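**Q** How does the following fold in three dimensions:
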Amino acid sequence: MKPEAVAQLQAREFAWTPADFERIRQLIYRHAGISLHEGKQAMVYSRIARRLRETGHDSFRAYLDWLESSRDPTEWQEFINALTTNLTSFFREQHHFVELARLVREQPAQEWKIWCSAASTGEEPYSIAITMADALGVGGRFRIWASDIDTRVLQVAQRGIYKLEQLKPLSPEQLRRYFLRGKGANEGLARVKPELQRHLQFLTLNLIDEHWPLQETFDVVFCRNVMIYFDHATQRKVLARIHRVLKPHGTLFVGHAENFSDVRDLFRLRGKTIYERL
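**A** Here you go, the predicted model:
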């Protein structure tokens, strides 16, 4: 990091040293698999400084000492929440939903089981649900497990309430069919209809945990724009476990910046950022 950038950080509310950053980097890697590079120092300072204010600590060292000595999982979850990134939108990477619809229409009679492994604030799993309902009807046989490591964003997803401007990628017909528009104080908002939401189950899940709270094998897994935060060893470990919960020839959708050519023993590239389980 450039000396002037370090000086700028040190001039802020709390003292900040390379040792603080390194310690945070090791902790988040150990607990969430997230690999932070040097360019993330300003982001880390800003997000963890909020935890210092919330918990009443006057230095990063004091906060981290307290965090590591604490047996209460609540602050560990807040620490992880603070360092996760939750960029998402409805029907992001549209070609994935086109392919999902094609797959479903080829086998409309089966019960489809889909796992969205980085649900964030819900736009992705609801996009999946809308795609499935468009193909099979809202009463169709499909179930979606929507998980995330960040408990705060999952609460937003479970509420299923969005600003109308967030719903612009939907067609007018989809908006009418799957959402209830707010009135009065809720003008400009829309809520996911219960008949669509009933297909989804939300759960907290850390992809690097040894035991995932999943009892199913899936036809489709969405794991998009997650692996970019993991190093190679963690990617391989997570992909091997996704392989185990995907049915043979099941489909894995990944993010536009992710390439897994070194796991050819597990997955075969079948389209743009679309893999088939071997």
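**Q** From here on, just use CA atoms for contacts and neighbour counts.
**A** Fine.
**Q** Report the next helix or strand after the host helix or strand of Tyr63 in sequence order.
**A** When elements are assigned from DSSP states H and E, Tyr63 belongs to helix 60-69. Next in sequence after helix 60-69, counting helices and strands by DSSP H and E, comes helix 73-83.
**Q** which parts of that next one are buried?
**A** Within helix 73-83, the residues scored as buried using 16 or more other C-alpha atoms under 10 Å are Glu75, Trp76, Phe79, Ile80, Asn81, Ala82, Leu83.
**Q** need these in JSON lines with distance to Ala129, can you?
**A** Shown next, in JSON lines, are those (distance: C-alpha to C-alpha, whole Å):
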{"residue": "Glu75", "distance to Ala129": "33"}
{"residue": "Trp76", "distance to Ala129": "31"}
{"residue": "Phe79", "distance to Ala129": "31"}
{"residue": "Ile80", "distance to Ala129": "28"}
{"residue": "Asn81", "distance to Ala129": "25"}
{"residue": "Ala82", "distance to Ala129": "28"}
{"residue": "Leu83", "distance to Ala129": "28"}
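**Q** Pull the residues that contact the helix holding Tyr63.
**A** Phe14, Ala15, Trp16, Asp20, Ile24, Ala49, Leu52, Thr55, His57, Glu75, Trp76 (C-alpha atoms under 8 Å, 6 or more residues apart in numbering).
**Q** Kindly provide the distance from the fourth one to Phe14.
**A** Think Asp20. Asp20 is 11 Å from Phe14, where distance means C-alpha to C-alpha, to the nearest Å.
**Q** What is the burial count for Phe97?
**A** 18 (other C-alpha atoms under 10 Å).
**Q** Pull the number of nearby residues for the nearest residue to it once chain neighbours are set aside.
**A** Nearest residue to Phe97, sequence neighbours excluded (C-alpha to C-alpha, 6 or more residues apart in numbering): Thr131, at 6.6 Å. Look at Thr131: counted by other C-alpha under 10 Å, it has 22 neighbours.
**Q** Do a quick rundown of the helices in the stretch 101-250 of the chain.
**A** 123-136, 151-159, 172-178, 194-197, 232-245 (DSSP state H, counting those that start in this stretch).
**Q** Of those, which is nearest Ser35?
**A** helix 232-245 (9.4 Å; C-alpha to C-alpha).
**Q** what comes up buried for that closest one?
**A** Here helix 232-245 shows Thr234, Gln235, Arg236, Val238, Leu239, Ile242, His243, Val245 as buried, counting by 16+ other C-alpha under 10 Å.
**Q** cool, and stretch 32-40?
**A** For stretch 32-40, by 16+ other C-alpha under 10 Å, it's Ala32, Gly33, Ile34, Ser35, Leu36.
**Q** Take the residues you listed and write them to a markdown table, including distance to Lys163.
**A** Shown next, in a markdown table, are the buried residues of stretch 32-40 (distance: C-alpha to C-alpha, whole Å):
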| residue | distance to Lys163 |
| --- | --- |
| Ala32 | 30 |
| Gly33 | 32 |
| Ile34 | 30 |
| Ser35 | 33 |
| Leu36 | 32 |
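**Q** The structure of the following sequence is requested for comparison with the preceding one:
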Amino acid sequence: MAALAHRLEDDDHLSDADFIKISNLIGQQVGIKLPPSKRLMVEGRLRRRLRALDLASFSDYGDYLFRLDGLETEITYLINAVTTNKTDFFREPEHFELMQKKLVAELIAQRRDRLPLLKVWSAASSTGAEAYTAAMVLADMVAQRRDFRFAVLGTDISTDVLDIGRRAIYPAEQVVPMPPGMQSRHLMQARRPGARPEVRIVPELRRLVRFDQLNLMDESYPYDRDVDIILLRNVLIYFEKADQAKVISRLVGHLRPGGYLLLGHSESMIGTSITMRQVAPAVFQKT
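**A** This is a model prediction of the structure:
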């Protein structure tokens, strides 16, 4: 019976009209492109929502969204389901090495306050690995230099991944790219490891990292305009060109003069249209 149910589930698909409506809705709401090639991915991710809502088919789900006024209730779950949240600790490590060797020192040198607060923003933070990686690098630098403080903000459209970031609990295999010394300083091991070992970011570091929900398609962002480093990596590739330009423009408006915008290496060509000084691959400085 289970096998039969699975086959029936695989044979069920979104109608062309409902997929187009969902694709247009996600594009309008969060800027993410969902071309026809993503259709099977969308269906696979939405099957869990059908089960949660006790709906028998995608036709019923389409009715619920677009013909029975369920969209207002469902929109958050829909966004959570279809957004891609790929992230890793120390992903594209060259950026964190550059922070450590060059960017932080230059930013501090520009400041005249005795113990400046360095502000870092992970603008598509997903589950928080990027934000916590930045925090670990900065915490180690503070321990050595003792001449600055820091705070990290992580924002994302998905409430699911933000909850993971706030809990700061990760599968042990996810932190393998992290240097062993950093693991010992910044991670707690479970006292009774389960079948799948997990680790948690130490509370001292969690206190310095905050997570908020933010839609990059919003016309304005409710954050400080003296941010030192903004990481916007591997998210613009999902946006239309016009939306890419608008998002970058809004984010650059939150950088202090001399601050840095870090894009994903696959997005470096997107940055060539920015009226900022390029200082390294996919790294731009506001003048």
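**Q** Quick TM-score on the pair, please.
**A** The pair, once superposed, lands on a TM-score of 0.88 when counted by TM-score structural alignment, normalised by the length of the first structure; 269 aligned residues with a C-alpha RMSD of 2.4 Å.
**Q** looking at the alignment, what does Val247 of the second structure pair up with in the first structure?
**A** When the first structure is aligned by TM-score structural alignment, Val247 of the second structure is paired with Val238.
**Q** Which of the contacts of helix 60-69 of the first structure are buried? Put it as a PyMOL command.
**A** Selection command for PyMOL covering only the buried members of those, criterion 16+ other C-alpha under 10 Å:
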select buried, resi 16+20+24+49+52+57+75+76
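**Q** Could you dump the contacts of helix 60-69 of the first structure into a markdown table with secondary structure and distance to Glu68 of the first structure added?
**A** What follows is those, written out as a markdown table (DSSP: H, G, I helix; E, B strand; the rest coil; distance: C-alpha to C-alpha, whole Å):
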| residue | secondary structure | distance to Glu68 of the first structure |
| --- | --- | --- |
| Phe14 | coil | 19 |
| Ala15 | coil | 19 |
| Trp16 | coil | 18 |
| Asp20 | helix | 13 |
| Ile24 | helix | 11 |
| Ala49 | helix | 17 |
| Leu52 | helix | 14 |
| Thr55 | helix | 14 |
| His57 | coil | 14 |
| Glu75 | helix | 10 |
| Trp76 | helix | 9 |
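**Q** What is the nearest of the contacts of helix 60-69 of the first structure to Ser147 of the first structure?
**A** For the contacts of helix 60-69 of the first structure, the nearest to Ser147 of the first structure is Trp76 (18.0 Å; C-alpha to C-alpha).
**Q** which residues sit in contact with the closest one?
**A** Contacts of Trp76 of the first structure by C-alpha under 8 Å, 6+ apart are Leu67.
**Q** How about Val138 of the first structure?
**A** So Val138 of the first structure contacts Met132, Glu195, Leu196 (C-alpha under 8 Å, 6+ apart).
**Q** my read: the last one touches Leu180, true?
**A** No: counting by C-alpha atoms under 8 Å, Leu196 of the first structure does not reach Leu180; the two are 11.3 Å apart.
**Q** Looking at those two, which is more packed in?
**A** Each of Leu196 of the first structure and Leu180 has its neighbours counted (other C-alpha under 10 Å); Leu196 has more, 20 against 15.
**Q** Matching Lys193 of the first structure against the second structure, which residue comes up?
**A** In the second structure, Lys193 of the first structure lands on Val202 (TM-score structural alignment).
**Q** how near is Ile169 of the second structure to Val175 of the second structure?
**A** 11 Å.
**Q** Also Gly27 of the second structure?
**A** Using C-alpha to C-alpha, one gets 33 Å for the distance from Gly27 of the second structure to Val175 of the second structure.
**Q** can you check Lys286 of the second structure too?
**A** For Lys286 of the second structure, the distance to Val175 of the second structure - C-alpha to C-alpha - is 32 Å.
**Q** for Asp218 of the second structure, same thing?
**A** 32 Å.
**Q** cool, and Leu205 of the second structure?
**A** Remark: distance between Leu205 of the second structure and Val175 of the second structure (C-alpha to C-alpha) = 15 Å.
**Q** ok, which stretches of the first structure are strands?
**A** Here the first structure has its strands, by DSSP state E, at 112-116, 142-148, 161-163, 179-181, 189-192, 200-204, 218-223, 246-254, 267-271, 274-277.
**Q** Could you export those to JSON lines, including columns for distance to His96 of the first structure?
**A** Below are the strands of the first structure laid out as JSON lines (distance: least, C-alpha to C-alpha, whole Å):
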{"stretch": "strand 112-116", "distance to His96 of the first structure": "13"}
{"stretch": "strand 142-148", "distance to His96 of the first structure": "16"}
{"stretch": "strand 161-163", "distance to His96 of the first structure": "22"}
{"stretch": "strand 179-181", "distance to His96 of the first structure": "22"}
{"stretch": "strand 189-192", "distance to His96 of the first structure": "21"}
{"stretch": "strand 200-204", "distance to His96 of the first structure": "19"}
{"stretch": "strand 218-223", "distance to His96 of the first structure": "9"}
{"stretch": "strand 246-254", "distance to His96 of the first structure": "7"}
{"stretch": "strand 267-271", "distance to His96 of the first structure": "10"}
{"stretch": "strand 274-277", "distance to His96 of the first structure": "8"}
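**Q** Contact partners for the residue mapped onto Val226 of the first structure from the second structure?
**A** Val226 of the first structure maps onto Val235 of the second structure when the alignment is built from TM-score structural alignment. Counting by C-alpha under 8 Å, 6+ apart, Val235 of the second structure touches Ala124, Gly264.
**Q** The one 4 residues further on too?
**A** For Phe239 of the second structure, the residues meeting the contact criterion (C-alpha under 8 Å, 6+ apart) are Gly31, Ile32, Lys33.
**Q** Alignment lookup: the second one to the first structure.
**A** The one in question is Ile32 of the second structure. So, by TM-score structural alignment, Ile32 of the second structure is matched to Ile34.
**Q** Verify the stated contact: that match with His232.
**A** No: between Ile34 of the first structure and His232 there is no contact under C-alpha under 8 Å: 11.3 Å.
**Q** Is the residue nearest to Phe97 of the first structure in contact with Leu103, as I believe?
**A** No: when contacts are counted by C-alpha under 8 Å, Thr131 of the first structure is not listed as touching Leu103 (11.0 Å).
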